[in-house]
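Undergrad: The following comprises the amino acid sequence and a computationally predicted model.
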Amino acid sequence: MASVAARAGVSGQTVSRVVNGSSHVDPATRARVEQAMAVLGYRPHRAARALRTGRSHTIGVIAQTLATVGNSRMLQAVAEAAARRGYALTVVTLGADGRIAEAFGRLLEQGADGAIVLNEASALAADADPSGLALVVLDSAPDPRFGVIGTDHAEGARLATAHLLARGHRTVLHVAGPRASFAAAMRERGWRAALDAAGAVAPEPVRGDWSARSGHAAARGILRRRGGEAGPVAIFAANDQMALGVLRAVAESGLRVPDDVAVVGFDDVDDAAEFLPPLTTVRQDFDALGDLAVRQVIVRVEEGGSVPADPPLLLPMLVVRESS
């Protein structure tokens, strides 16, 4: 740092401000310091900085699994947002029998400043003490111990269901997510709300586990139970992977999408437009979620920020394609 300061003709404190992203540096001075850093190959030493500041500039990410598309997409968004702010990530997956208290302990042992809990693991966050970690939980009921962010899943599901009803369907069948999932519960709530508002009957949902395989099995059961019933069917799947399984089951039954069975998913994953037919779905802004999660963690780490009284919910958007 002293070498950078000498080459740029500034003080060591100014170099420190540039390294730490302070806004209190003249743009021309910042450019001169950054050029000196590039020429000299200077990089901040994270371990040394942690000893000096008491912070590791590391954020933990806790997920039940990374096998689901939504969790993988969220991890990518969080990683990019953290890198932009000079933070590293350490990832802990819980697995089927994982205990979130142990995950918190592991992150504390590794010196993480804070943590972000993703989706299905959010249900476990209320049962463990996150003391010592600045914590933000994705898709959870409000809790005074941590920050909460998420998508307005209920509104997204309402939009999807209302769209199918507007296409002339008398009701909409639902392939729901896991019972323990907060997001799945909110999507089911939005589906029911749209049916209630239209005076339509809400059939018993068929539950899957977010996988395409479970969506396929659910749709096969739905189509088998309908037998020879006349008239088109509408199915709202709680995520795009299960919707993919629904599309396969419909094709195997010799039926056509959307003529015989209209299908809508949720998430708008990167490949949704490449399904056959292209999938109507509800788009979550994963990049915005990741950025908001990282910003909230850093505020809590660096400024001792308080938890918002009303957790911010990002509004989803219905993307209409050929499947409906």
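TA: Received, thanks.

Undergrad: Only C-alpha atoms from now on, for both contacts and neighbour counts.
TA: Noted.

Undergrad: Would you work out how far apart the start and end of stretch 269-280 are?
TA: Using C-alpha to C-alpha, to the nearest Å, the end-to-end distance of stretch 269-280 comes to 11 Å.

Undergrad: Return the residues in contact with Ala121.
TA: Contact analysis of Ala121 by C-alpha atoms under 8 Å, 6 or more residues apart in numbering lists Ile62, Ala63, Gln64, Leu94, Ile100.

Undergrad: can you rerun that using 6 Å?
TA: By C-alpha atoms under 6 Å, 6 or more residues apart in numbering, Ala121 lies in contact with Ala63, Gln64.

Undergrad: Leu276 and Leu223: what is the separation?
TA: As judged by C-alpha to C-alpha, Leu276 and Leu223 stand 19 Å apart.

Undergrad: Compare the two (neighbour count), which wins?
TA: Between Leu276 and Leu223, Leu223 has the larger neighbour count (other C-alpha atoms under 10 Å), namely 17 against 14.

Undergrad: okay, pairing it with this:
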Amino acid sequence: MADVAAAAGVSGQTVSRVVNESPRVDPETRRRVEQAMTDLGYRPHRAARALRTGRTQAIGLVVSTLASVGNSRMLQAIADAAATRGYTLTVVTSAAGDDIADAFERLHDQGVDGAIVLNEATARARGASVPAGLAVVVVDSPADSRFSVVQTDHAGGARAATAHLLELGHPTVHHLAGPAGSFAADERARGWREALHAAGAPEPEVLRGEWTAASGYAAAAGLDPAATALFSANDQMALGALRALADAGRDVPGAVSVVGFDDVADAADYRPPLTTVRQDFDALGAAAVTALVAAIDGEGSSVETLPATLVVRASTARR
């Protein structure tokens, strides 16, 4: 650091401010210091910084599984957002039935500054013991005074999907829900139900899957033969439903209109291209990391809800 200071013609304190991204450095001075760092091959020493500041610039992610598309997308989004802020990321899986407190302890032992808990794991986080000093943010969860919460407006997106199908003239909309106990699945079912009630439409019995295309196929095989509209709680289950309907000789959208949720990268290439509700995974991941950094800095808990947007494609049609 002293060599960088000498090369840039500044004090060691100024170099420290540049390294720690302090706003108290004018742009020209920052440019000179960064150029000196590049010329000299200077890299901050993370271990030394951690001893001085008490922070490791590392965060953890607790997830029940990475097999689902939504969780994988969120992992990528959080990893990108963490890297942009100069944080490393450690991932710990905590399957259903595991004590999530063990995952918190493992992360705490690795010296992370905080942890993000993702989707299905959040229900177990609410009652878990958290090590002192470990900041926690949960993604997709009811409000909890101990943690900050970042979530998509699942219910709002589901209401928009269901209303779209009703506006096309379908007498009601059947629902292929996600796993019982999932906050996102429950919220999407709530939005579907609210849209039906608001329109005075009958509420069919819920079909249920496990977020996978295979479970969507199995569930949709039991769809009422009189059904003309189906809202699936995610795009993967919608993919399985499309195959089940095709195997049953029911054209989409001629006989049945189908809407998904998530807008995964392949949704526009389904056959037919899938009408779906778009979650902004990049914005959700960035918001989670921002909330965690705020929690690490000692700020109070907060709740942030991001909008979900209906994307209309060829899998829905007027009845």
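TA: In hand now; what should we look at? Quantities reported herein were computed from a predicted structural model and do not represent experimental measurements.

Undergrad: can you tell me the mean distance of the one helix or strand Leu51 of structure 1 maps to from structure 2 after alignment?
TA: Element membership of Leu51 of structure 1 [criterion: DSSP states H and E] is helix 46-53. Its aligned residues in structure 2 lie a mean 1.2 Å from helix 46-53 of structure 1 after superposition (mean C-alpha distance after the TM-score superposition for structure 1).

Undergrad: got the contact list for the next helix or strand after that helix?
TA: Moving toward the C-terminus from helix 46-53 of structure 1, the first helix or strand encountered (DSSP H and E) is strand 58-63. Residues outside strand 58-63 of structure 1 that contact it (C-alpha under 6 Å, 6+ apart): 87-93, 112-118, 121.

Undergrad: So which of those residues are in strands?
TA: Cross-referencing the contacts of strand 58-63 of structure 1 against strands under DSSP state E gives Ala88, Leu89, Thr90, Val91, Val92, Thr93, Gly114, Ala115, Ile116, Val117.

Undergrad: can you give me the helices for the stretch 51-200 of structure 1?
TA: 69-84, 100-109, 122-125, 153-166, 182-198 (DSSP state H, counting those that start in this stretch).

Undergrad: What count of nearby residues applies to the corresponding residue of structure 1 for Pro307 of structure 2?
TA: Superposed on structure 1 with TM-score structural alignment, Pro307 of structure 2 falls opposite Leu315. For Leu315 of structure 1, the neighbour count with other C-alpha under 10 Å is 15.

Undergrad: for Gln13 of structure 1, same thing?
TA: Residues within reach of Gln13 of structure 1, counting by other C-alpha under 10 Å, total 12.

Undergrad: Per the alignment, name the residue of structure 2 opposite it.
TA: Match for Gln13 of structure 1 (TM-score structural alignment): Gln13.

Undergrad: re the thing from before, any of the contacts of strand 58-63 of structure 1 buried? List them.
TA: 87-89, 91-93, 112-118, 121 (16 or more other C-alpha atoms under 10 Å).

Undergrad: So Ala134 of structure 1 sits against Val117, correct?
TA: No: the criterion here is C-alpha atoms under 6 Å, and Ala134 of structure 1 misses it with Val117 at 11.1 Å.

Undergrad: So for structure 2, the centremost residue is which one?
TA: Nearest to the mean C-alpha position of structure 2, counting by C-alpha atoms, centre = their mean, stands Met74 at 4.4 Å.

Undergrad: Distance of that one relative to Ala288 of structure 2?
TA: 10 Å.

Undergrad: re earlier: nearest to Val263 of structure 1, of the buried ones among the contacts of strand 58-63 of structure 1?
TA: Leu118 (26.7 Å; C-alpha to C-alpha).

Undergrad: Tell me the counterpart of the closest one in structure 2.
TA: Aligned partner of Leu118 of structure 1 by TM-score structural alignment: Leu118.

Undergrad: Could you tell me the end-to-end distance of stretch 117-131 of structure 1?
TA: Per C-alpha to C-alpha, the first residue of stretch 117-131 of structure 1 is 14 Å away from its last.

Undergrad: and what of stretch 136-154 of structure 1?
TA: Span of stretch 136-154 of structure 1 from end to end, C-alpha to C-alpha: 21 Å.

Undergrad: likewise stretch 31-48 of structure 2?
TA: Length of stretch 31-48 of structure 2, first residue to last, C-alpha to C-alpha: 24 Å.

Undergrad: one step back: same list (the buried ones among the contacts of strand 58-63 of structure 1) but as a markdown table, adding distance to Asp129 of structure 1.
TA: Formatted as a markdown table, those follow (distance: C-alpha to C-alpha, whole Å):
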| residue | distance to Asp129 of structure 1 |
| --- | --- |
| Tyr87 | 24 |
| Ala88 | 23 |
| Leu89 | 21 |
| Val91 | 19 |
| Val92 | 17 |
| Thr93 | 18 |
| Ala112 | 15 |
| Asp113 | 15 |
| Gly114 | 13 |
| Ala115 | 13 |
| Ile116 | 14 |
| Val117 | 13 |
| Leu118 | 17 |
| Ala121 | 14 |
